[in-house]
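Asker: Structure for this input, please:
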Amino acid sequence: MTTKRDYYEILGVDRNASAEEIKKAYRKLAVQYHPDKNPDNKEAEAKFKEIAEAYAVLSDPQKRQQYDRFGHQGPGAQGFSGFDFGGFDISDALRQFMEQDFGFGDIFGTRSSSRRRSRRSGRRGSDIQIRLKISLEEIATGVKKKIKIKKMVPCPECNGTGSAKYSRTVSCPVCHGSGEIRQVSQSLFGQLVNVITCQRCQGEGQIIENPCHSCHGEGRIKGTKTIEVNIPAGVSTGNYIPLEGEGNAGLRGGPAGNLIITIEELKHDIFERRGDDVIMVLPLSFP
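Answerer: Here you go, the predicted model:
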């Protein structure tokens, strides 16, 4: 049976690499081995698929946490984390590449794109990452913690829509509803067409005729929320607890991001933890 390569090794990043570092590494390799840049090259296609599979795991905080703990085998008999990549084919890899806002300009170096940005009524909110300090006693038994976080919350004035009462959305007057602006320039190689996202409507193709005065059309405002978190027994420093939908509210009714809680174990005055063992160092004197 063929042994699968380590995902961090595939992307060429350290195991402690940040999400941004992982994304940059994926982008560089994906562009290098993209099928459009390597036509009829099966080896490059296999490499592109391998890179995409690695990024699909390491770019997801929950999947990355499970991979760090269990590797490819996973905690159960059904393989890594219950996620089956046996059906992860080249079409999945290509779709993932396009979802990262990379276009043909990234592949061929022209920065132009033949892909139109999908128009949506709202956008997903960003994730929030916090560190939670807990004691050794709490780790031993498990604990419920109430935490108060500052976050973007849906605007109560417009219910998250971003629109004033009786307002409506209209076609963007700058891009005329396409969500894109085409810039034509001349080079030594001929005419180049660079397609960029319309800044007036942020690529949505539509704008709000009368924005909400409270949130200025964003559909969200700054706020706070108290959340109860269940910390299971046995966690250790560096473990992640993801809470879906508890991150920042989305723009204009878009889905909320996630809250990612990183555990930090407090130092105990008497005991020292070594894996699942608790050690007490007792000095002894001899007569």
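Asker: hey, let's count contacts and neighbours off CA atoms from now on
Answerer: Fine.
Asker: can you give me the strands for the stretch 51-200 of the chain?
Answerer: 128-134, 143-154, 169-171, 180-187, 190-197 (DSSP state E, counting those that start in this stretch).
Asker: Remind me what the second one packs against, helices and strands.
Answerer: Read that as strand 143-154. Strand 143-154 is packed against strand 220-231, with contacts defined by 3 or more C-alpha pairs under 8 Å, 6 or more residues apart in numbering; DSSP states H and E.
Asker: now the last one
Answerer: The criterion is 3+ C-alpha pairs under 8 Å, 6+ apart, and the helices and strands that strand 190-197 contacts are strand 180-187.
Asker: chain center to the strand it packs on, what's the gap?
Answerer: The offset between the C-alpha centroid of strand 180-187 and the centroid of the whole chain comes to 31 Å, using C-alpha atoms, centre = their mean, to the nearest Å.
Asker: List the buried residues for it?
Answerer: In terms of neighbour count (16 or more other C-alpha atoms under 10 Å), strand 180-187 has its buried residues at 180-181.
Asker: From the rest of the structure, what touches the strand or helix carrying E20?
Answerer: E20 is part of helix 19-33, with elements assigned from DSSP states H and E. Applying C-alpha atoms under 8 Å, 6 or more residues apart in numbering, the set of residues contacting helix 19-33 from outside is 11-13, 37, 44-45, 47-48, 51-52, 55, 58-59, 97, 106-107.
Asker: which residues touch P232?
Answerer: The neighbours of P232, taking C-alpha under 8 Å, 6+ apart as the test, are 139, 141-143.
Asker: Which of the residues you listed ranks first by neighbour count?
Answerer: With neighbours set by other C-alpha atoms under 10 Å, the maximum within those is found at I139, which has 18 neighbours.
Asker: One more sequence to fold, the one below, so I can look at both together:
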Amino acid sequence: MSTKDYLEKDYYAVLGVPKSATAAEIKTAYRKLARQYHPDANKGNTETEEKFKEVSEAYDVLSDVKRRKEYDEARTLFGSGLGGYAGTGAQRGGGGFNFDFGDLFSGTGQSSSAGDRIGDLFGGLFNRGGRSTATGATRPRRGQDIESEVTMSFGEAVEGTTVSLRLTSSSACGACSGTGAKAGTTPRVCPTCEGTGAASRNLGNFAFSEPCRDCRGRGLLVDDPCPVCEGSGRGKSTRTIQARIPAGVADGQRIRLKAKGAPGENGGPSGDLYVQVHVKPHPVFGRTGENLTVTVPVTFPEAALGAEIKVPTLKGMPVTLRIPEGTPNGRTFRVRGRGAPRKDGTKGDLLVTVQVTVPPHLDDKARAALEEFRDATEGIDLREELIKQARSE
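Answerer: So this is what the prediction gives:
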């Protein structure tokens, strides 16, 4: 399908919706028409099969926010079809159109930004990677993103830490300084694209610019390649950086460190570094979001009569927690401000769960006291209500 055919198709009319239709309305219209014209429901009917393809094509464009915007802008720029540019450099011949969008505004007195706008627009519509200009070969390019991993202790993850990371990434070859040519030689200008890095490709009624196949968009050819990078101009570099891992990071979290990735080309910005964090478990503490958790053993008398107990914290300084009289096993108490840091600078809480623990050994005095307690509470049956509920079901 040519560009002219693409722009002259009214996808809104195909789906039977207005240009102002919402995404939900477009989806509903498509589903209705897809069921109507689906090949399985119209076996052997080539007419409905073509209609189904047309409906699917319209939905592919209008259901994508970016492509729909580009399609609308293109039709607005060219009016009804492409005839709207007949007076600005487009030449008619045999009923067709033959011009290069990259050169549409050259020599017409119009601003270069208008030409850039058209190039960007059609690059997005036809997935050709945008415009390619004479400066494309030397245009700054952003460096690649790099991924790394780090393993840290539970305390480091909660409090934050600085780690050393050894990174390997692509960079300009040190032997040829990124030229790709052997030392003592220089690349020559590509005769095919004359150093622009772009070549014009004829697609019937239109000509599009694309990266030159001979120099692969570099604009330069290397006759005697660098033996280190084999003429690519790129090599591997290893470096060690100090990366700050923020406080409160969780196990499995992916941290983005801006501009810590591979260096850019031709003055372009560096890529980003993504660090996958692995946190070692703690023998005492656990974590639930911004709260730390800990289970503390208590004796039966402490739970029954109430007590003040010492509770450990992550920094090692214990805090005093008041256990009220009659505390059941498994009850959780909250100690404010002793958890993991939040983004706003405050801290979460420490959740303390008490666990009534039976002593493994008793001396005679303790045994006698417990036997006396047993005799004193002999008339209390804690399971009586439970048994009644079980029988009532």
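Asker: hang on, the earlier thing: ranking by neighbours, what's the top pick from the contacts of helix 19-33 of structure 1?
Answerer: Among the contacts of helix 19-33 of structure 1, the one with the most neighbours (other C-alpha under 10 Å) is A52, at 28 neighbours.
Asker: Can you give me the separation between the nearest residue to that one once chain neighbours are set aside and R115 of structure 1?
Answerer: Here the nearest residue to A52 of structure 1 in space, its sequence neighbours aside, is A93; by C-alpha to C-alpha, 6 or more residues apart in numbering that works out to 5.3 Å. As defined by C-alpha to C-alpha, to the nearest Å, A93 of structure 1 lies at a distance of 16 Å from R115 of structure 1.
Asker: Neighbour count: those two, which is higher?
Answerer: When neighbours are counted by other C-alpha under 10 Å, A93 of structure 1 and R115 differ, and A93 comes out ahead with 21 against 13.
Asker: With distance to I231 of structure 1 added, can I get the strands of the stretch 51-200 of structure 1 in TSV?
Answerer: Written out in TSV, the entries for the strands of the stretch 51-200 of structure 1 read as follows (distance: least, C-alpha to C-alpha, whole Å):
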stretch	distance to I231 of structure 1
strand 128-134	9
strand 143-154	5
strand 169-171	44
strand 180-187	46
strand 190-197	42
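Asker: got CSV for the contacts of P232 of structure 1, with distance to H176 of structure 1 too?
Answerer: Putting the contacts of P232 of structure 1 into CSV (distance: C-alpha to C-alpha, whole Å) gives the following:
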residue, distance to H176 of structure 1
I139, 57
T141, 60
G142, 56
V143, 55
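Asker: just curious, which of the residues you listed is nearest to C172 of structure 1?
Answerer: The shortest approach to C172 of structure 1 among the contacts of P232 of structure 1 belongs to V143, at 51.0 Å (C-alpha to C-alpha).
Asker: Run a quick check on that closest one versus V235, I expect a contact.
Answerer: No: with the criterion set as C-alpha atoms under 8 Å, V143 of structure 1 and V235 do not qualify as a contacting pair; they are 10.7 Å apart.
Asker: quick one: Q202 of structure 1 and T161 of structure 1, what's the gap?
Answerer: Distance from Q202 of structure 1 to T161 of structure 1, counting by C-alpha to C-alpha: 16 Å.
Asker: With neighbour numbers in mind, choose between those two.
Answerer: Of the pair Q202 of structure 1 and T161, T161 is the one with more neighbours under other C-alpha under 10 Å, namely 24 against 15.
Asker: show me the residues around the more buried one that make contact.
Answerer: 155, 217-219, 252-253.
Asker: now do Q96 of structure 1
Answerer: The neighbours of Q96 of structure 1, taking C-alpha under 8 Å, 6+ apart as the test, are A52.
Asker: Repeat that for N230 of structure 1.
Answerer: Contacts for N230 of structure 1 (C-alpha under 8 Å, 6+ apart) come out as 142-145.
Asker: Redo these as CSV? Include distance to S285 of structure 1.
Answerer: Conversion of the contacts of N230 of structure 1 to CSV gives the following (distance: C-alpha to C-alpha, whole Å):
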residue, distance to S285 of structure 1
G142, 37
V143, 38
K144, 42
K145, 42
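Asker: so which of those residues persist in structure 2?
Answerer: For both residues aligned by TM-score structural alignment, their matches' C-alpha atoms under 8 Å, a contact is called conserved when the aligned residues also meet in structure 2; among these this holds for 142-145.
Asker: shouldn't the residue nearest to A52 of structure 1 be in contact with K49?
Answerer: Yes: with contacts counted by C-alpha under 8 Å, A93 of structure 1 reaches K49, the gap being 5.5 Å.
Asker: E194 of structure 2 pairs with which position in structure 1?
Answerer: With the correspondence set by TM-score structural alignment, E194 of structure 2 lines up against H176 in structure 1.
Asker: for its match, what are its contacts?
Answerer: G205.
Asker: ok, it to A56 of structure 1 distance?
Answerer: The gap separating H176 of structure 1 from A56 of structure 1 is 35 Å, by C-alpha to C-alpha.
Asker: Over to F286 of structure 1?
Answerer: 60 Å.
Asker: neighbour count winner among the two?
Answerer: Between F286 of structure 1 and A56, counted using other C-alpha under 10 Å, the more crowded position is A56 (17 against 3).
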